[in-house]
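# only geometry, no sequence info:
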């Protein structure tokens, strides 16, 4: 692997530009690879494959569904807030070699209180409902020390808003709840059993060293021990999911073996982000085929 920049903020922007260029003119070999794909059903949606791009790489939807031209079965946009809502919404890509599902990560700004944050999220869900194939939320109250009844009440409000929109629009749009986990921490998924028991559509376990993302953090993921610990955490989460909730994960997926290990551990969908920055725009096809 080539030398990595210590602070890859500029590298990320350059990588995103390269990815958009490649997605606009996919290689003939990539089109042939797409013909051998096997779609899977997850959260009531059909995905071309189990590999996706995590939120934060494509913030506005400039790449959007063209992620399918790079071998990805899904892409998660955002985070979108009330203040940072894109002027131009992503549209269906008619020439995509894979029909990538479109997720949107939504975030409240200056939440103030759990109730205030939930009210903001409900309005954002309403606004994104017809654009997204699925939505991802990471409420602050989900991982803060708040009374359980307060947590339960706010989760119920979000689920009630989802059901109301589904009844009004006759469109099904799954909602995924994100849990951030520090890599190496095997006891950080205590909320998984509760969320699964409440019948949420999906649970995203995100292994995150925090920002800024540096070459040091990226190289840490090359440690087989850390990869093994991460897979054990995913296995523990899977054992706690008794219902129909899907298990998604991201963080530290650098190679095809990492991708396969996460699936073997029990993940239904696997996302990456930094590998696109450090490995290049063809990483999707390398991992998914």
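The structure has been received and is ready for your questions. All of these numbers come straight from a predicted model, not from anything done at the bench.
# going forward, measure contacts and count neighbours with C-alpha atoms only.
Noted.
# Helices along the stretch 101-250 of the chain, start to end?
114-128, 148-169, 192-197, 215-220, 224-240 (DSSP state H, counting those that start in this stretch).
# Now those helices in a markdown table, please, with extra columns for distance to residue 183 and mean neighbour count.
A markdown table is the format used below for the helices of the stretch 101-250 of the chain (distance: least, C-alpha to C-alpha, whole Å; neighbours: other C-alpha atoms under 10 Å):
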| stretch | distance to residue 183 | mean neighbour count |
| --- | --- | --- |
| helix 114-128 | 26 | 18 |
| helix 148-169 | 25 | 15 |
| helix 192-197 | 17 | 18 |
| helix 215-220 | 10 | 15 |
| helix 224-240 | 7 | 18 |
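# can you redo these as TSV with distance to residue 51?
Shown next, in TSV, are these (distance: least, C-alpha to C-alpha, whole Å):
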stretch	distance to residue 51
helix 114-128	23
helix 148-169	25
helix 192-197	22
helix 215-220	19
helix 224-240	16
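# So which residues of the protein form strands?
With strands called from DSSP state E, the chain shows them at 40-42, 45-47, 51-53, 74-80, 101-106, 134-137, 175-181, 202-207, 246-250, 269-272.
# okay, these in TSV with mean neighbour count and distance to residue 232 next?
Output for the strands of the chain, formatted as TSV (neighbours: other C-alpha atoms under 10 Å; distance: least, C-alpha to C-alpha, whole Å):
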stretch	mean neighbour count	distance to residue 232
strand 40-42	15	22
strand 45-47	17	25
strand 51-53	26	20
strand 74-80	25	25
strand 101-106	26	26
strand 134-137	24	24
strand 175-181	22	13
strand 202-207	22	12
strand 246-250	24	13
strand 269-272	24	15
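# who wins for proximity to residue 216 among the ones you listed?
Residue 216 lies closest, by C-alpha to C-alpha, to one member of the strands of the chain: strand 202-207, at 15.3 Å.
# what's the spacing between stretch 93-102 and its chain's center?
17 Å (C-alpha atoms, centre = their mean, to the nearest Å).
# quick one: contacts of that stretch?
31, 34, 46-48, 64-69, 71-77, 132-134 (C-alpha atoms under 8 Å, 6 or more residues apart in numbering).
# give me every residue that touches residue 250.
54, 204, 205, 206, 207, 270, 271, 272.
# Let me have the strands of the chain in JSON lines, adding distance to residue 289 as columns.
Shown next, in JSON lines, are these (distance: least, C-alpha to C-alpha, whole Å):
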{"stretch": "strand 40-42", "distance to residue 289": "15"}
{"stretch": "strand 45-47", "distance to residue 289": "15"}
{"stretch": "strand 51-53", "distance to residue 289": "10"}
{"stretch": "strand 74-80", "distance to residue 289": "15"}
{"stretch": "strand 101-106", "distance to residue 289": "18"}
{"stretch": "strand 134-137", "distance to residue 289": "24"}
{"stretch": "strand 175-181", "distance to residue 289": "26"}
{"stretch": "strand 202-207", "distance to residue 289": "23"}
{"stretch": "strand 246-250", "distance to residue 289": "19"}
{"stretch": "strand 269-272", "distance to residue 289": "14"}
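# Comparison target, given below:
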């Protein structure tokens, strides 16, 4: 949309957020917004107008993993857990949409409340627990989504079903792979969420190698990436990066949410009362950049590295690209910035790329 219209919508969302959403249970607010986004493609006049002004700049496209991404900026896993709103999210300007985390078996996730806002920090704490309707149901929706010629690139993030023992995790991931890989542009193996018991232990090399090798083989030609935690040591990051390259994975997603709580503006008693879960948003920015640089230094230049964590502005996107990211994702800022977030980043990306093109003449 035009800069003026975009700013009006953004300002209006700010009023609605402060007056309504900030006083509402975060999960309920998410479902309300999600319903509108999901319905967007079914309103032809509105969807056409939104798509026209939200479209990413063509010069920001990149080809990686054998896939052409219309822009470097996309939506991270967590927002669309069941692959229900891919079309609407694409209309809002995201060049790719990573759905999930999807598990082989349907599961309700952890008990509510399980999503908390840290408004002074522009952050979230979640312990959702991979709530989703299972891989078989998601596969049917993904098959339909792929028929849309204007769809964004679709990534599918898979995780371990809660009822499955860690010892049987590989078979569980393989079930999801067999069901979902045929309808995914790429698969992301999530072994780094703090909200499923035992999951992060799968990042240990003796468990990670057979898991990733099996998923890579089962996925066939579909690129496979692994999503890692920001709480790993430098040595662990280097080891996983080396393993990913050795196995032949297509890339690494750096990174998931953190269990750290240091340096927050939100009062400590409030944070403590929220309980366990992964922290995302602006406080994660510095660590995510460090992890990104570490991963990029450990892998070949052609290896895809997707940066996620603390991305809010176009300047954040550019900083990740300059630090070596092939693609950049955001999520938490979407809840704070509203529906024109990707449009605004795309507009500023277009402006930046035009300046760079003029300077290069």
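Cool, got the structure. None of these values were measured; they are calculated from a predicted model.
# How close are the two chains, by TM-score?
Once superposed, chain against chain, the TM-score is 0.80 (TM-score structural alignment, normalised by the length of the first structure); 273 aligned residues with a C-alpha RMSD of 3.4 Å.
# can you tell which of the strands of the first structure is closest to residue 286 of the first structure?
Of all the strands of the first structure, strand 51-53 sits nearest to residue 286 of the first structure, with 11.0 Å by C-alpha to C-alpha.
# mind checking how far that closest one is from the chain centre?
Averaging C-alpha positions (C-alpha atoms, centre = their mean) puts strand 51-53 of the first structure 7 Å from its chain's average.
# residue range for that strand in the second structure?
The counterpart of strand 51-53 of the first structure in the second structure, using TM-score structural alignment, spans residues 73-75.
# State the distance from residue 47 of the first structure to residue 99 of the first structure.
According to C-alpha to C-alpha, to the nearest Å, residue 47 of the first structure and residue 99 of the first structure sit 8 Å apart.
# what is in contact with the two at once?
Contacts common to residue 47 of the first structure and residue 99, judged by C-alpha under 8 Å, 6+ apart, are residue 73.
# aligned partner of residue 102 of the first structure in the second structure?
Aligned by TM-score structural alignment, residue 102 of the first structure pairs with residue 154 of the second structure.
# Distance of that match relative to residue 306 of the second structure?
Residue 154 of the second structure sits 14 Å away from residue 306 of the second structure, going by C-alpha to C-alpha.
# and if you look at residue 12 of the second structure?
Between residue 12 of the second structure and residue 306 of the second structure the computed distance is 31 Å (C-alpha to C-alpha).
# now residue 156 of the second structure
Per C-alpha to C-alpha, residue 156 of the second structure is found 14 Å from residue 306 of the second structure.
# does residue 350 of the second structure sit in a helix, a strand or a coil?
Here residue 350 of the second structure is helix, with the state taken from DSSP: H, G, I helix; E, B strand; the rest coil.
# Nearest residue to it in space, please, no chain neighbours.
In space, residue 350 of the second structure comes closest to residue 57 once its chain neighbours are excluded; the distance is 5.4 Å by C-alpha to C-alpha, 6 or more residues apart in numbering.
# now do residue 181 of the first structure
Residue 181 of the first structure's closest residue in space is residue 207 (C-alpha to C-alpha, 6+ apart), at 4.8 Å.
# do residue 279 of the second structure as well
Leaving aside its sequence neighbours, residue 279 of the second structure sits nearest to residue 125 (C-alpha to C-alpha, 6+ apart; 4.5 Å).
# Which elements pack onto the strand or helix carrying the one you found?
Under the criterion of DSSP states H and E, residue 125 of the second structure resides in strand 123-126. Counting by 3 or more C-alpha pairs under 8 Å, 6 or more residues apart in numbering; DSSP states H and E, the packing neighbours recorded for strand 123-126 of the second structure are strand 115-118, strand 278-281, helix 332-337.
# Columns distance to residue 7 of the second structure on top of those, output as a markdown table?
Converted to a markdown table, those look like this (distance: least, C-alpha to C-alpha, whole Å):
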| stretch | distance to residue 7 of the second structure |
| --- | --- |
| strand 115-118 | 24 |
| strand 278-281 | 22 |
| helix 332-337 | 11 |
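# which one of those has the most crowded surroundings?
strand 278-281 (a mean of 25; mean count of other C-alpha atoms under 10 Å).
# The residue nearest to residue 279 of the second structure pairs with which position in the first structure?
Using TM-score structural alignment, residue 125 of the second structure has no partner in the first structure.
# cool, and residue 179 of the second structure?
Alignment note: residue 179 of the second structure maps to residue 127 in the first structure; criterion TM-score structural alignment.
# From residue 59 of the first structure, how far out is that match?
16 Å.
# what's the answer for residue 257 of the first structure, then?
Residue 257 of the first structure is 28 Å from residue 59 of the first structure, by C-alpha to C-alpha.
# Same check on residue 51 of the first structure?
As judged by C-alpha to C-alpha, residue 51 of the first structure and residue 59 of the first structure stand 18 Å apart.
# Test my guess that residue 92 of the first structure contacts residue 63.
No: Residue 92 of the first structure lies out of contact with residue 63 (C-alpha atoms under 8 Å); the separation is 11.1 Å.
# For those two, indicate the residue with more neighbours.
A direct count of neighbours by other C-alpha atoms under 10 Å for residue 92 of the first structure and residue 63 places residue 63 higher, at 23 against 15.
# And that one, what's its match in the second structure?
Counting by TM-score structural alignment, residue 63 of the first structure corresponds to residue 85 in the second structure.
# How about residue 258 of the first structure?
In the second structure, residue 258 of the first structure lands on residue 316 (TM-score structural alignment).
# Tell me the spacing between that match and residue 290 of the second structure.
Counting by C-alpha to C-alpha, the separation of residue 316 of the second structure from residue 290 of the second structure is 13 Å.
# any shared contact partners between these two?
In contact with both residue 316 of the second structure and residue 290: no residue, using C-alpha under 8 Å, 6+ apart.
# burial measure for the equivalent of residue 94 of the second structure over in the first structure, as a count.
Mapped onto the first structure by TM-score structural alignment, residue 94 of the second structure lines up with residue 72. As a burial measure, residue 72 of the first structure scores 30 neighbours (other C-alpha under 10 Å).
# where's the counterpart of residue 192 of the first structure in the second structure relative to residue 207 of the second structure, distance?
Aligning on TM-score structural alignment places residue 192 of the first structure opposite residue 241 in the second structure. Relative to residue 207 of the second structure, residue 241 of the second structure is positioned 15 Å away (C-alpha to C-alpha).
# Equivalent analysis for residue 252 of the second structure, please.
With distances taken as C-alpha to C-alpha, residue 252 of the second structure is found 17 Å from residue 207 of the second structure.
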